[in-house]
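Novice: Predicted coordinates and the sequence they were generated for:
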Amino acid sequence: MKTKTAQANFAESKMNEISLLNRANVFEAGLFSWGIPEETARALTQHHSELSYTSGKLIFSQGSPADIVLWVVKGVVREVCPNPNGTQTLVRLATAGDILGLADKLNDTGQWVRRFEAWAAGPCVIAIVTRDHVRNLLKAMNPEELLTLSEKMNSAAAEWVQYYATFLGLSYRERIEMVLAELGRKFGIADGDGILLTFEPTHSDLAEMIGSSRPVVGRVLTELAEDGEIGRRERKYVLLHGGAIEAAVKGVPCGSNGHVPPSIQPAAASRRNIPLQRQHRWGR
């Protein structure tokens, strides 16, 4: 049985493991899935600059020029939408391979500007390439390849619309279940008790992501813990075996095993097996 210290060290090593790989490969794999030729994708990933940001650092602000394309090489980035009433919405937590600024727009003068803000959730490395470089690479693609890319981009945009249209019709509990499942896909590692989230979202993060308040998030998380869906260990969430959220991450039917590991607190004897819809991978 691993000690708590060993478990924490193991989680930390898994968080850093992918940083030992060629992070460009993660980004390239996403480009291939969009139908971009291998030669074009390699040219894009091999000719870029990298910038490092400390935790809490602003990467770009809403309305700032969007003359460069960015993707996350290492770390986690909070992509935020400032609202007119002074609040903000956490659009997503971007990690290795995710592109930042997919929702950029043209302003009245024809200049590309940022719709959202991006902040470093911790120390991170961002790769940048100019839009002119991207434009020149796209010019080299043949019409069939450009058509495939256009279709994939249209499909991805429609998927985002469907996601949020569905999201708005759910209860706060169902929204948190969906968010935790998505975090499990992006930040989860296999664990003896279920799926351990190597990145811990704060209550404020979750409140912004579901359009609610921290007290509501606290009550829902307590309910999920009592139902045996989630647990806590070393300040990290665990999506417990047999729960609906873990099943959603794995894409398998949910079935309770009636057991809550003693290493997870608070423990519970009952579960509510509420089916969760499989959702798209945000920007992955």
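Specialist: Good, I have the coordinates. Numbers count the residues shown, from 1 in each chain.

Novice: rest of the way, CA atoms for contacts and neighbours
Specialist: OK.

Novice: residue contacts, I128?
Specialist: Shown in contact with I128 (Cα atoms under 8 Å, 6 or more residues apart in numbering): H48, S49, E50, L51, I68, V69, L70, W71.

Novice: In PyMOL, how would I select the buried members of these?
Specialist: Filtering these down to the buried ones (16 or more other Cα atoms under 10 Å) takes a single PyMOL command:
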select buried, resi 68+69+70+71
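
Novice: Okay, and which of the contacts of I128 map to strands?
Specialist: Secondary structure defined by DSSP state E assigns S49, E50, L51, I68, V69, L70, W71 of those to strands.

Novice: Put together TSV for the residues you listed, with distance to T95 on each row.
Specialist: Below are these laid out as TSV (distance: Cα to Cα, whole Å):
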residue	distance to T95
S49	18
E50	15
L51	15
I68	18
V69	15
L70	12
W71	9
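
Novice: which residues touch L106?
Specialist: Contact analysis of L106 by Cα under 8 Å, 6+ apart lists W112, V113.

Novice: try this one next to it:
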Amino acid sequence: MTAVTDSTPSFALVVGRCRRCRRESEMSVAVAADVGADEAWRDGPLAGLPPSTVALLLEDARVLELAAGESLYRNGADPVQLMLIADGMMRMCITRDDGRRLTMRYADRGALVGLSAVLSTPTDHRQERTWSEISGARRSCDALRDTVVLVLRTERFLRLLRTDHQVADAMLRYLARLVDEGQRWLGSDVLLSVRERLARHLLSLAERVDGEFAVRATNQELADSVGSVRDVVSRVLGDLQADGLVKRRGRRLVLLAPASLHRLAVGRPVVSGP
């Protein structure tokens, strides 16, 4: 067992240790050289825990690298593993048998994936499978960008959750935040127009490229995000472009007026242009 130190372990050092373990045991785990993991830990729900607790959570972690478009899971149920996103972005979706898709959550650097599955009971998992069979809807988690995920040891996490009140408190606060975000997300999907929902998703997907905020996505991918169809989204994007809010440059959609898009996303009146 790795000795616990008095200083917070560098996430990058953990990645290096995972790489050495892979060479020694030939584990089929893809490893990225630089995952921005220290920032991910600071941005995540477990930031602020004592260094000794952080060391225990990081010990024997595995690093997975997913290419953009690759799925973490598509079998309709979360994998029973707790994962911290070190870099990139994942999208959690529900997809019907007819191909219609609705985005339920975006998870970027610092977010935990798989927490609900780790905390669920066997009865919960059976109910999830029954729901999928009856509704014809399946859950999936896909990488929107090249993504690096740190897989934590589930048994160690659950033991700390039961015995360490600081870990339990951090998880309660994180789950409360997820519930609040989920309620606001659901409310937006029900009450906002496609134009307003599209503005919200564009802001969620945007990344800085050559000094501009841009989204790399096709009209079909955006339609999947907002739970609409491509023709409707194409028409709305045309309106946004005519209003000077966005501009299409190949596969890249540049956000010309992020502040105006934000006002639109929360249902406030917007004037054309920045």
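Specialist: Looks like it came in fine. In this text, all values refer to a predicted model and were calculated from it rather than measured experimentally.

Novice: Superposed, how do the two chains score by TM?
Specialist: For this chain pair, the superposition-based TM-score is 0.67 by TM-score structural alignment, normalised by the length of the second structure; 231 aligned residues with a Cα RMSD of 3.7 Å.

Novice: follow-up on the earlier one: make JSON lines from the contacts of I128 of the first structure and add distance to E117 of the first structure to it.
Specialist: Formatted as JSON lines, the contacts of I128 of the first structure follow (distance: Cα to Cα, whole Å):
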{"residue": "H48", "distance to E117 of the first structure": "22"}
{"residue": "S49", "distance to E117 of the first structure": "20"}
{"residue": "E50", "distance to E117 of the first structure": "19"}
{"residue": "L51", "distance to E117 of the first structure": "17"}
{"residue": "I68", "distance to E117 of the first structure": "14"}
{"residue": "V69", "distance to E117 of the first structure": "14"}
{"residue": "L70", "distance to E117 of the first structure": "13"}
{"residue": "W71", "distance to E117 of the first structure": "14"}
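
Novice: coming back round to it: closest to L196 of the first structure out of the ones in strands among the contacts of I128 of the first structure?
Specialist: Each of these was scored against L196 of the first structure by Cα to Cα, and W71 proved nearest at 25.0 Å.

Novice: What's the separation between the counterpart of that closest one in the second structure and G110 of the second structure?
Specialist: Here W71 of the first structure is matched to L84 in the second structure, going by TM-score structural alignment. In this view, L84 of the second structure and G110 of the second structure are 6 Å apart by Cα to Cα, to the nearest Å.

Novice: Common neighbours of those two, please.
Specialist: A40.

Novice: Quick check: the closest residue to the match of W71 of the first structure other than its chain neighbours vs D224 of the second structure, distance?
Specialist: Leaving out its chain neighbours, the residue that sits closest to L84 of the second structure by Cα to Cα, 6 or more residues apart in numbering is L112, at 4.7 Å. Distance of L112 of the second structure to D224 of the second structure, computed by Cα to Cα: 23 Å.

Novice: ok, now A257 of the second structure?
Specialist: From A257 of the second structure to D224 of the second structure the distance is 23 Å (Cα to Cα).

Novice: compared with the second structure, how much does stretch 147-160 of the first structure deviate?
Specialist: In the superposition against the second structure, stretch 147-160 of the first structure averages 3.0 Å from its aligned positions (mean Cα distance after the TM-score superposition for the first structure).

Novice: how about A214 of the second structure, secondary structure?
Specialist: Of the three states, A214 of the second structure takes strand according to DSSP: H, G, I helix; E, B strand; the rest coil.

Novice: any chance you could map the strands in the stretch 101-250 of the second structure?
Specialist: 101-108, 112-113, 137-143, 147-152, 207-209, 212-216, 246-249 (DSSP state E, counting those that start in this stretch).

Novice: Return the most buried member of those strands.
Specialist: Stretch with highest mean neighbour count among these: strand 147-152 (a mean of 24; mean count of other Cα atoms under 10 Å).

Novice: Could you list which residues are in contact with the nearest residue to R145 of the second structure once chain neighbours are set aside?
Specialist: Among residues not flanking R145 of the second structure along the chain, A68 sits closest, at 4.2 Å (Cα to Cα, 6+ apart). Residues in contact with A68 of the second structure (Cα under 8 Å, 6+ apart) are D142, A143, L144, R145, D146, T147.
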